[in-house]
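Undergrad: sharing a model prediction with you, sequence too.
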Amino acid sequence: MSEQNSYQRWRWIPNALTILRILLLPVIFWLHQQGQHMAAVVTFVIAGFSDFFDGRLARHFNWKTQLGAVLDPVADKLLVLFLLPLVWDQAVLLPWLGVLIFLRYLVQLSVFPVLMMWLKRPFKVKPIFPSKLATAVAFAIIALGLLGSFEVLRPVLRWLLEPLAFLGILLEIYVLVTFLPRYWAIIQGRHDTFE
């Protein structure tokens, strides 16, 4: 058996890491609500690393699957949608960022019922850098916001959160504005890839 073939038996790992990220979501939420703030931060960091490693492993060992390509961005969106409201009272711009994220994710998640169930149109997902950066910024804001539960860190973190939230707003607008024409083109059958 070749070395490449021996790696194939582990091809389930990236999808398992993505599923782990989804399963950690209620754990983070519960820990935060119980006042276990450091445990919430550590669990969130583990979830963030799972996002890094699932894609890295899938690309490196060619373990990419259609399920993984769809599940990974859904897991990221669920994490941001459910955890951002926990921290948005810590900076003035965060609620505005939250509204934009909710709007973009609502449009992006509509792809599944519209394209997969209704139109039965195949599509691929290849996120471009601004979309990945928008997710990374949202993750950083959540991590800093969770750390903001520690009163001693709040003044410094508020100083960091405002510019990050402003960057996040710009990125969310850009991604939404570029996503909508591509979505329409895929509905019309002129493209097959979300970027």
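TA: Structure received.

Undergrad: only C-alpha atoms from now on, for both contacts and neighbour counts.
TA: Fine.

Undergrad: find the nearest non-adjacent residue to residue 131, please.
TA: residue 175 (6.0 Å; CA to CA, 6 or more residues apart in numbering).

Undergrad: would you agree the one you found is in contact with residue 128?
TA: No: with contact defined as CA atoms under 8 Å, residue 175 does not count as touching residue 128 (9.3 Å).

Undergrad: more crowded one of those two?
TA: More crowded of residue 175 and residue 128, by other CA atoms under 10 Å: residue 175, with 19 against 11.

Undergrad: packing partners of the one helix or strand that one maps to?
TA: Per DSSP states H and E, residue 175 falls inside helix 154-187. Under the contact definition 3 or more CA pairs under 8 Å, 6 or more residues apart in numbering; DSSP states H and E, helix 154-187 sits against helix 94-109, helix 129-147, strand 193-194.

Undergrad: deepest-packed of these, please.
TA: helix 129-147 (a mean of 20; mean count of other CA atoms under 10 Å).

Undergrad: what about versus this one:
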Amino acid sequence: MNIPNLITLGRVILVPVVFWLLVTGQTQAAFFAFVLAGVSDAVDGFIAKRFNQSTELGAYLDPLADKLLIVSIFVALGVGGALPSWLVIAVVTRDILIVVGVMLSWLLDHPVRIAPLIVSKANTVAQIVLAGTVLADDGFGLGLETLRITLVWVAGALTIASLAAYLRAWLRHMSG
């Protein structure tokens, strides 16, 4: 256990806090907690790389913390009507299917190497930008409806494209 992993664990602990803030209508506070989570992600990554403190635990924990935060925000915003249900379902389904695929490959004694694809990185960026935009718009009344609609469609398209790319890579791996 080192400082970057402790920071990442702090981000995991922040997930239910952000979810609770959203469910209770405290969008401004949720926005600031989301920004804090983003800063902590950058800080733990910087420390791990700069001071050679990267660990196997951190390699799994960091993306897990990010996914937990994004999925919980998307679910809370979907339940509250700030994001369309189809997008929330697509985001959650994609992540579940990726986890199931990895677990299935391990169970079949043909483990798949976990490596993010370029489309997946673009998808993550789109989801983060969308979540931050919705939180800021709802929290501060910025009037970003057109931008939100555009980001919903971009995130939706990238979520589907990312799932298709992972499915293709997984099928190749499992059959070869």
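TA: The structure has been received and is ready for your questions. Owing to the predicted nature of the structure, the values given are computational and were not obtained by experimental measurement.

Undergrad: residue 56 of the first structure is nearest to which of the helices and strands packed on helix 154-187 of the first structure?
TA: Among those, the nearest to residue 56 of the first structure by CA to CA is helix 129-147 (13.6 Å).

Undergrad: what range in the second structure matches the closest one?
TA: Under TM-score structural alignment, the alignment places helix 129-147 of the first structure onto residues 118-136 of the second structure.

Undergrad: average gap between that stretch and the first structure?
TA: Here the mean offset of stretch 118-136 of the second structure against the first structure after fitting is 1.8 Å, by mean CA distance after the TM-score superposition for the first structure.

Undergrad: which residues does that stretch contact?
TA: 27-28, 30-31, 34, 70, 73-74, 82, 142, 144, 148, 151-152, 154-155, 158-159, 161-162, 165 (CA atoms under 8 Å, 6 or more residues apart in numbering).

Undergrad: how far off centre is stretch 52-60 of the first structure?
TA: Here stretch 52-60 of the first structure is found 15 Å from its chain centre; the criterion is CA atoms, centre = their mean, to the nearest Å.

Undergrad: over to stretch 159-166 of the second structure?
TA: With CA atoms, centre = their mean, you get 14 Å for stretch 159-166 of the second structure.

Undergrad: where in the first structure does it fall?
TA: Under TM-score structural alignment, the match for stretch 159-166 of the second structure is residues 172-179.

Undergrad: can you point out the buried residues in the matching stretch?
TA: In terms of neighbour count (16 or more other CA atoms under 10 Å), stretch 172-179 of the first structure has its buried residues at 172-173, 175-176, 179.

Undergrad: superposed on the second structure, what's the mean shift for that stretch?
TA: Compared with the second structure after the fit, stretch 172-179 of the first structure shows a mean deviation of 1.2 Å (mean CA distance after the TM-score superposition for the first structure).

Undergrad: just to revisit the earlier point, can you select the buried ones from the contacts of stretch 118-136 of the second structure in ChimeraX?
TA: Applied in ChimeraX, the following selects the buried portion of the contacts of stretch 118-136 of the second structure according to 16+ other CA under 10 Å:
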select :27,28,30,31,34,70,73,74,82,148,151,152,154,155,158,159,162,165
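
Undergrad: tally of neighbours for the equivalent of residue 17 of the first structure over in the second structure?
TA: By TM-score structural alignment, residue 17 of the first structure lines up with residue 7 in the second structure. Other residues near residue 7 of the second structure come to 18 when the count uses other CA under 10 Å.

Undergrad: do the same with residue 20 of the first structure
TA: Residues within reach of residue 20 of the first structure, counting by other CA under 10 Å, total 16.

Undergrad: any idea which element it lies in?
TA: With DSSP H and E as criterion, residue 20 of the first structure is part of helix 13-33.

Undergrad: helices or strands up against that helix?
TA: Judged by 3+ CA pairs under 8 Å, 6+ apart, the packing partners of helix 13-33 of the first structure are helix 37-60, helix 66-87.

Undergrad: that older thread, pretty sure the match of residue 17 of the first structure contacts residue 40?
TA: Yes: between residue 7 of the second structure and residue 40 there is a contact at 6.5 Å, judged by CA under 8 Å.

Undergrad: and the gap between the residue nearest the centre of the second structure and residue 125 of the second structure?
TA: With distances taken as CA atoms, centre = their mean, the residue of the second structure nearest its centroid is residue 67 (3.3 Å). Applying CA to CA, to the nearest Å, the value for residue 67 of the second structure to residue 125 of the second structure is 12 Å.
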